[in-house]
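Colleague: Sequence first, predicted model second:
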Amino acid sequence: MRLFLRPFVLALLLCSSLTARAEEAVRVFAAASLTSALTDIAAQWKQGGHTAPTLAFAASSALAKQIEAGAPADMFASADRNWMDYLQQRGRIEASTRIDLLGNTLVLIAPKGRRFRAEMRRGFDFARAFDGKLCTGEPGVVPVGIYARQSLEALGWWEAIRPRIVGTDDVRTALNFVERGECAAGIVYATDAAISDKVEIMSTFPEDAHEPIVYPVALVGNARPAAREFLRYLHTSREAAATFERHGFTRLTSAP
């Protein structure tokens, strides 16, 4: 009887171990613009013998609100400092783990083959440079839309173009609208524009026209132990650094 039970008991122990391991999957809430890079890094993490993290991508604003409401997240990666500040002020992240990890640039795009002249300077009549809508994230809410509005105001273009702006839930949605030609122009991150063969980058907005584009990451309060390891990997791994750079992000911290 004991010999008969031993394989069964071993199987139960193995299943229990695998279940426990699966329960340790790190739950990452990340800005939509990080989709491609973090998906690749998650695959690297899994290849290293770890449980694949669970990734949820959306606008930083939406994710921050979900975390505030108690959504089960271990880590938050925002596309701007404001939404990380929002959670920190409410005691929802571990402030000691917060790192300004990445940088990005803001670009003006158009559907492929439908370029128009755009000069990044005050005095240029941007609103008359093209017909149709301008897509970006919802101004005042979604980070890319916040940066876009800052840039348009700095260049003196905001008031004239405001009635034609289509504010979207996140940067990837804005990119998709331009890809389909539903918007004649778009303001997105350079990293998102680079993944599409259906849009053209026409120009880069001056860095001094908007706040620095910074991606802070931090652990959410009561994060699982595995989350600390994954955050350390994002911060210190040469493989993760190379992946972020391959996707066009600027590393604000250096891997050793």
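Modeller: Everything's here; your move. Please read all numbers here as calculations on a predicted model, not as lab measurements.
Colleague: going forward, measure contacts between C-alpha atoms and count neighbours the same way
Modeller: Fine.
Colleague: all helices of the stretch 151-256 of the chain, in order?
Modeller: Remark: helices assigned in the stretch 151-256 of the chain by DSSP state H, counting those that start in this stretch are 158-161, 171-179, 190-193, 225-236, 238-246.
Colleague: Same list (the ones you listed) but as a markdown table, adding distance to Glu23 and mean neighbour count.
Modeller: Below are the helices of the stretch 151-256 of the chain laid out as a markdown table (distance: least, C-alpha to C-alpha, whole Å; neighbours: other C-alpha atoms under 10 Å):
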| stretch | distance to Glu23 | mean neighbour count |
| --- | --- | --- |
| helix 158-161 | 48 | 14 |
| helix 171-179 | 30 | 24 |
| helix 190-193 | 32 | 22 |
| helix 225-236 | 10 | 17 |
| helix 238-246 | 23 | 17 |
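Colleague: Comparison target, given below:
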Amino acid sequence: MRILLFLMLILAPLQARAKTLTVFAAASLTNAMQDISALWVKAGHPAPRMSFDSSSTLARQIQEGAPVNVFASADEKWMNYLAKDKMIVPDTRHDLLGNDLVLIVPANHPVHVNIGPDFDLLALLGPNGRLSTGDPAHVPAGIYAEQALRKLGLWDKVSPRIAAAPDVRSALLLVERGEAPAGIVYSTDAAISKAVAIAGVFPDSSHDPITYPFAVVKAGDTPQAHAFLTFLSSPAARAIWVKRGFKVE
């Protein structure tokens, strides 16, 4: 009897963990996903476990065996990274959202610029200022930023001044704190902060379409995961996506 009780005490937390829905989502989705999670709980479901970080970091953690049910990436690259290794359920993958890429500055020094090939970004940065954005080597926001700057012919001049952040929210924070005079983030990130202002919007033609693919992770393929993924496209969830400034596909 004691052995049985001991086993029950050991297995109970594991069983509870197995039933907990775990969602890995790009950092830019933080506020909206938290809002939608609250709706999910209000509808009678257990609160999901949420983890927010750069899509690259999360994808690598999934590849290394992190117990995840649903993955939401800020670009196609990192969802493809998992799909190549057959780590997602293919028919659950769909592009749910879109976004805009914007140039931000501290709110106490607002400026408005037309972003194009003739835009003098170095003048905006000043003699020693750096441009904050996600690390172009792996963070989606930084990858889009590099594409845009290259397309506009600005990359060679600006690349030595890049302050590469581990995710888009960290890039936002550098501008909020005044540690960088300008940054490149998504419009939805700029919208959550009163400490920054949008100086300009990068033309859609200057970078790949900003898309957010969602999918169920094969190792965490459960009815609950499918239900949550469906819920993310429900009218109630769509209203939150729109309120937070995302483009709903």
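Modeller: Perfect, I can see it now. All figures in this text were calculated on a predicted structure; none of them were measured in a lab.
Colleague: Output the helices of the stretch 151-256 of structure 1 as JSON lines; include the columns distance to Gly145 of structure 1.
Modeller: Formatted as JSON lines, the helices of the stretch 151-256 of structure 1 follow (distance: least, C-alpha to C-alpha, whole Å):
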{"stretch": "helix 158-161", "distance to Gly145 of structure 1": "12"}
{"stretch": "helix 171-179", "distance to Gly145 of structure 1": "8"}
{"stretch": "helix 190-193", "distance to Gly145 of structure 1": "14"}
{"stretch": "helix 225-236", "distance to Gly145 of structure 1": "26"}
{"stretch": "helix 238-246", "distance to Gly145 of structure 1": "22"}
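Colleague: Quick check: which of those is nearest to Ile213 of structure 1?
Modeller: Proximity to Ile213 of structure 1 (C-alpha to C-alpha) singles out helix 190-193 among these, at 11.2 Å.
Colleague: So which elements touch the closest one?
Modeller: strand 106-111, helix 171-179, strand 199-204 (3 or more C-alpha pairs under 8 Å, 6 or more residues apart in numbering; DSSP states H and E).
Colleague: just so I know, which of the helices of the stretch 151-256 of structure 1 lies nearest Pro216 of structure 1?
Modeller: With respect to Pro216 of structure 1, and counting by C-alpha to C-alpha, the nearest of the helices of the stretch 151-256 of structure 1 is helix 225-236 at 10.9 Å.
Colleague: Tell me the spacing between the one residue sitting closest to the centre of structure 1 and Leu63 of structure 1.
Modeller: The structure's structure 1 has its C-alpha centroid closest to Ala31; by C-alpha atoms, centre = their mean the separation is 2.8 Å. If you measure Ala31 of structure 1 against Leu63 of structure 1 using C-alpha to C-alpha, to the nearest Å, the figure is 8 Å.
Colleague: Quick check: Val158 of structure 2 touching Leu124?
Modeller: No - using C-alpha atoms under 8 Å, Val158 of structure 2 makes no contact with Leu124, being 11.1 Å away.
Colleague: from what I can see Leu125 of structure 2 touches Glu179, true?
Modeller: No - the pair Leu125 of structure 2 / Glu179 is not scored as a contact, 11.3 Å apart, by C-alpha under 8 Å.
Colleague: Between these two, which has more neighbouring residues?
Modeller: Between Leu125 of structure 2 and Glu179, Leu125 has the larger neighbour count (other C-alpha atoms under 10 Å), namely 18 against 15.
Colleague: Can you tell me what the more buried one aligns to in structure 1?
Modeller: Under the alignment by TM-score structural alignment, Leu125 of structure 2 pairs with Phe130 in structure 1.
Colleague: Grab the nearest non-local neighbour of Met87 of structure 2.
Modeller: Nearest residue to Met87 of structure 2 in three dimensions, chain neighbours excluded: Lys218, at 5.3 Å (C-alpha to C-alpha, 6 or more residues apart in numbering).
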